[in-house]
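*Asks:* fold the following for me, if possible:
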Amino acid sequence: MFKKILIANRGEIACRVIKTARKMGIATVAVYSDADKTALHVSMADEAVHIGPPPANQSYIVIDRIIEAIRKTGAQAVHPGYGFLSENPKFAQALEAEGVAFVGPPVKAIEAMGDKITSKKIAQEAGVSTVPGYMGLIEDAEEAVRISRDIGYPVMIKASAGGGGKGMRIAWDDDEARQGFQSSKNEAASSFGDDRIFIEKFVTQPRHIEIQVLADQHGNCIYLGERECSIQRRNQKVIEEAPSPFLDEATRKAMGEQAVALAQAVGYTSAGTVEFIVDGEKNFYFLEMNTRLQVEHPVTELITGIDLVEQMIRVANGEPLSIAQQDVKLNGWAMESRLYAEDPYRNFLPSIGRLTRYRPPKELANGTGVVRNDTGVFEGGEISMFYDPMIAKLCTWGPTRSEAIEGMRVALDSFEVEGIGHNLPFLSAVMDHPKFVAGDMTTAFIAEEYPEGFDGVTLGQVELRRVAASAAAMHRVAEIRRTRVSGRMDNHERKVGRDWVVWIDGEGFACTVDADREGATVTFGDGTAHRVASDWTPGQPLAVLDVDGAPLILKVGKMTGGFRIRTRGADLRVHVFSPRQAELAALMPEKQEADTSKLLLCPMPGLIVKIDVEEGQEVQEGQPLCTVEAMKMENILRAERKAVVSKINAGPGDSLAVDEVIMEFE
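*Replies:* Have a look, this model is predicted:
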């Protein structure tokens, strides 16, 4: 077995590989850019080597820098993680020339399957059903338009060397085909160093289901069930689960056997994933093969009990698989929620900054449930603009799908993140969405269910009353603490009133709080009562309560006259008043927001790539105004209505912060 492995990656996947290597008794080497000097993967590894400036094309994807680190440390093998150099055949060739093992497939398999154009041709020759499309090279945007018309809109424009949603666009007409071609080409060049583009038919109402395969160097290949990856935004997976709630055993077997046949046809070894589009009739079509470990591999590990990273290392070391197909049993259900540094209230635009608070839920594993958090960050660390916005993968397992979902709900409510915008509220909203709970979803789920974007969750009356009762009980505890701190110790119970009015987003709940040693009974004006118990004390940011015998977890922030409470995707401003205070508060005028209707504000920290208009130009609704790049993704900002550009304050190459003014309108 190898004595030392270098991980040619960063973030949570580097940390994930280090954990398994440590379990196997293998020393690890981390590599890092200037931006990652204090990163978690650097401190976890046994050794660390600096490889260059923050941009990936000057550090993490510079093959010579990785080779230098290998020579410096004497590493015998390299695990590439995913992204970066993981599917780069030149990197695998360089390692081979260096006499270092690549923890991945052979070069020929990477070339055959890692290139999406070539892989589709091979799949077609092997008799695998594929989506109609144009596999040749496309020279320019006008040729892309002609091809799109021939295939028939809608079409998917994709980077040949792409992955992780980078370099992908859906086009519904000629204009979108032109814009999508150029944006995909730009993203592909900056992310992968390969700007080749292909176009295929976009299958409407599809499910994205993938098969995990595992093959050794001795001709053995098995499949480890499937993963449902249909909850996506901008072709980027957000929530995954295993198994799929849609497949039956016959379809699972057919897809698995076809995935294995394809892998064997190209001499594949190591862990890999064959992705399919599956329609409503369970017809499946080959989409692509990822010749690397997938981001969502933990859900497969949780339902099979197989450590995929360990298997990859053993295969690279020349060992035969110790598992046969008949040994693979799917046990229970697993969920994965990707925690992204993206602000859901700003249309999921990237967010950077310092993690002032980062407290994941406690990890656990027993026969009734599992909570696992694969992460690459820590409290006090910085989220950089140079890399992918995913900062953690929260996973849960349960004996059934409903138990896995409920475990995820509790884990998400318990996850504390402050200092940056993040998508925890959105993940909570999906876990409670009726269509998701029913397993009724396609890759269009987010676009269809949140067509205007995400603006938070509106709690129903039952849940709202549970929160109101909790806030009243918590406020009473805080008031008692306040009277003690102020020195008024005698008979402090009499100094705290029983009658309160809880205001939540404009709705008032008059109530009476009667407390005892075990908790408090909160009675509302209509006579309904709720029993609240908790050991919460003022200042704690997480309140774990029992309301009427059912758990309730609240993220709690202090504000004047009450709390900021977040739970199940809802972000609530909760005021607790005495009856007289409530009367006066109702008379207070609401603060008006500043008028920014004549300004184009930068929605995220990013780099201006292109300005599409000039001062004095009249623009129409929907017309592109400029392009901003952040975290390797290009974002086109468009006019919301007809207007005239009066002033342009930024140009290509400028780095802007959130809400900086890009241009002004008359």
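*Asks:* from now on I want contacts and neighbour counts done on CA atoms only, so please keep to that.
*Replies:* Will do.
*Asks:* quick one, strands of the stretch 201-350 of the chain?
*Replies:* 207-215, 221-233, 236-242, 270-278, 284-290, 333-340, 342-343, 349-350 (DSSP state E, counting those that start in this stretch).
*Asks:* who touches the fourth one?
*Replies:* Applying Cα atoms under 8 Å, 6 or more residues apart in numbering, the contact partners of strand 270-278 are 103-105, 203, 206-216, 259, 284-294, 308, 311-312, 315-316.
*Asks:* same thing but 7 Å
*Replies:* Outside of strand 270-278, the residues that reach it under the criterion Cα atoms under 7 Å, 6 or more residues apart in numbering are 104-105, 206-216, 259, 284-293, 308, 312, 315.
*Asks:* would you do the same for the sequence below? I want to compare the two.
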Amino acid sequence: MIQKILIANRGEIACRVIKTARKMGIRTVAVYSDADRNALHVEMADEAVHIGPAPSSQSYIVIDKILEAIKETGADAVHPGYGFLSENAAFAEALEKAGIAFIGPPVGAIKAMGDKITSKKLAAEAGVSTVPGHMGLIADADEAVKIAGEIGYPVMIKASAGGGGKGMRIAWNDAEAREGFQSSKNEAKASFGDDRIFIEKFVTQPRHIEIQVLGDTHGTVLYLGERECSIQRRNQKVIEEAPSPFLDEATRRAMGEQAVALSKAVGYHSVGTVEFIVDGDRNFYFLEMNTRLQVEHPVTELITGIDLVEQMIRVAGGEALAFGQDEVKLNGWAIESRLYAEDPYRNFLPSIGRLSRYRPPVEGVKADGSIVRNDTGVFEGGEISMYYDPMVAKLCTWAPDRVTAIDAMSKALDDFEVEGIGHNLPFLSAVMQHDRFRSGRITTAFIAEEFPDGFHGVVPDEGSARKLAAVATVVHQTMQERAAQISGTIGNHRRVIGQDWVVRFGDADYALTLDGAADGAHIRFGDGAVFVVASDWKPGSSHAMFTINGTDIGVKIDLVGTGIRLRWRGMDVRAHVRSPRVAALAGLMPKKLPPDTSKMLLCPMPGVITTIAVAAGETIEAGQTLATVEAMKMENILRAERQGVVKRVAVSAGASLAVDELIMEFE
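*Replies:* The predicted structure follows:
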């Protein structure tokens, strides 16, 4: 039996492994870099070892430093999590040589399946349906363009050792193939230390559906159903669910059996994931096999009741699986939303900083039978670093059916408070309310098709606008009553609070009257509609529940100047509640215009300038590459929006910039 596990990872996955190990009575060891000295996984583990500077290339992926930590602590097993060294065959071999149990698959399977080029060949030999592509190594951009032309555009350019959307580009023409090849190589080398690239046909209108497999060292391999991972942005998964709303039982079984056959062909044990692209006719094509625990494993755990981390530990300890394929049952529906430190209002660019507020929804079983789970590795007051992946948490919900699971997720997102960084909570909320998502008519192009100009927040419809106007009025009334209590009575006079108000957000005005009653505030709109609103909000509270005509909604509330900022279901409005006279005067006030930055290129995120592609005096064309910024292990190419001339370049390659710092000016 394994006695002590060293977790060669960080963040939420390290915390996740610690929870299961603790449940099993196994001691844990955390490793940490300079940037993670005060991280949650360090606090949770029984022991912790410092392994180097913040960059992962100097800490988390340095095999010798992990081996030193193992020796120092006497750990007899290592769980690699995902990313970093999780699919590194040299690391698994080093552990085997040192007599340390690797809580993962055998070295041979990592080599065969972890390398996407080799895995494609093996899958084809095993009779698994594969996507057309070039499986050989590609020497340079010229060869990449030639191969892409032979396969036929569009093509997917991918890092052989990649994962998590890193080192991956879609090219629709020669220029994009040339540029994408170099960017993929750069990202792959920075993230995985391996810059080999391959190219395959990009299947249009695809769904990304993957099969979870689990095998032991005694020859048993099972499949545990599928996960739909089609909601992606820049090839990075954003929302996952299990099961898929698209598969029928016959297709599920066929995919599962192929995944098991492939796993057995390489002598696989531990957990793994076989990824497929599925077209509109339910034809499926093998993409790759990830020889590790997946980020989205919680949704499989929620519908099967199987703790995958526990099974990994037991398999690594030599135990046989205690159940067979017939005993694997899929129960209900689970949704996972990935909370990223990225600003959806700035084209999802990475965001770093201190979490001035971090208050997830309460986990556990709810009154309606739904379940909320939040896997995280951060805490209020902690720092989001530029050195690592931007994922902050994985919020999951379970319910007996898909619609109820989505509704439970919507409520959980409403209740999730995050401040201090840019984050994608409003975008996740918007997706949950989107008709196309709710109907299950999704593909990997969903975000690109439904948000072609980026995300700019959800514009309230009339019903939602009235709810928010009612909420703003109740908040304002509560503040007025508090002020009246503080000021007290002067002589025989007490401050009188009006009943008639005008609520403005955006360009919309809502004239209404508020009357107090035993069952809550009665808010009457100009057309006679009445909203009865009850609330537990108190001044200073950043979140509150409001019951509006019998329906509960959770709203985030911030008092900003004379306004009230309200956030709900992806909507973000700043409301002003004024008396009719003040509202009329406010309408006469001039509007402040934002500064003109049209002749400047500003750094869109905190990061490092890796390249400056133009010089002062140079004429540029629309779409031309101007500079490249690297942040959170991703390269971001900055392009010219229009034709012009470069007046001045303010920085050089290698400069570390904050958000909105000047890179260059134009004439």
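*Asks:* export the strands of the stretch 201-350 of structure 1 to a markdown table and tack on distance to residue 506 of structure 1 and mean neighbour count?
*Replies:* Listed next are the strands of the stretch 201-350 of structure 1 as a markdown table, based on distance: least, Cα to Cα, whole Å; neighbours: other Cα atoms under 10 Å:
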| stretch | distance to residue 506 of structure 1 | mean neighbour count |
| --- | --- | --- |
| strand 207-215 | 40 | 25 |
| strand 221-233 | 32 | 23 |
| strand 236-242 | 33 | 24 |
| strand 270-278 | 45 | 25 |
| strand 284-290 | 49 | 23 |
| strand 333-340 | 31 | 26 |
| strand 342-343 | 25 | 22 |
| strand 349-350 | 29 | 24 |
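*Asks:* quick one, which of the ones you listed gets closest to residue 326 of structure 1.
*Replies:* Smallest distance to residue 326 of structure 1 across the strands of the stretch 201-350 of structure 1 (Cα to Cα): 9.2 Å, for strand 221-233.
*Asks:* which neighbouring elements make contact with the closest one?
*Replies:* For strand 221-233 of structure 1, the elements it packs on are strand 207-215, strand 236-242, helix 249-265, helix 445-449, judged by 3 or more Cα pairs under 7 Å, 6 or more residues apart in numbering; DSSP states H and E.
*Asks:* what about it, how far off from structure 2?
*Replies:* Strand 221-233 of structure 1, aligned to structure 2 and superposed, deviates on average by 0.3 Å (mean Cα distance after the TM-score superposition for structure 1).
*Asks:* let me see the contact set for residue 606 of structure 1.
*Replies:* By Cα under 7 Å, 6+ apart, the neighbours of residue 606 of structure 1 are 628, 629, 630, 655, 656, 657.
*Asks:* go again using 6 Å as the cut-off
*Replies:* Residue 606 of structure 1 makes contact with 629, 630, 655, 656, according to Cα atoms under 6 Å, 6 or more residues apart in numbering.
*Asks:* and the strands of the stretch 201-350 of structure 1: which comes nearest residue 143 of structure 1?
*Replies:* Nearest to residue 143 of structure 1 among those is strand 284-290 (22.7 Å), distances taken as Cα to Cα.
*Asks:* give me the mean deviation of that closest one from structure 2.
*Replies:* Strand 284-290 of structure 1 sits 0.2 Å off on average (mean Cα distance after the TM-score superposition for structure 1).
*Asks:* can you list contacts of that strand?
*Replies:* With contacts defined as Cα under 6 Å, 6+ apart, strand 284-290 of structure 1 is touched by 113, 129, 130, 272, 273, 274, 275, 276, 277, 278.
*Asks:* residue 378 of structure 2 should be in a strand, yeah?
*Replies:* No: applying DSSP: H, G, I helix; E, B strand; the rest coil, one finds residue 378 of structure 2 to be coil, outside a strand.
*Asks:* what is the burial count for the nearest residue to it once chain neighbours are set aside?
*Replies:* Leaving aside its sequence neighbours, residue 378 of structure 2 sits nearest to residue 40 (Cα to Cα, 6 or more residues apart in numbering; 5.9 Å). Residues lying near residue 40 of structure 2 (other Cα atoms under 10 Å) number 19.
*Asks:* same deal with residue 324 of structure 2?
*Replies:* 11.
*Asks:* can you redo the contacts of strand 284-290 of structure 1 as a markdown table with distance to residue 514 of structure 1?
*Replies:* As requested, the contacts of strand 284-290 of structure 1 are exported to a markdown table (distance: Cα to Cα, whole Å):
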| residue | distance to residue 514 of structure 1 |
| --- | --- |
| 113 | 67 |
| 129 | 67 |
| 130 | 66 |
| 272 | 60 |
| 273 | 58 |
| 274 | 60 |
| 275 | 58 |
| 276 | 58 |
| 277 | 57 |
| 278 | 56 |
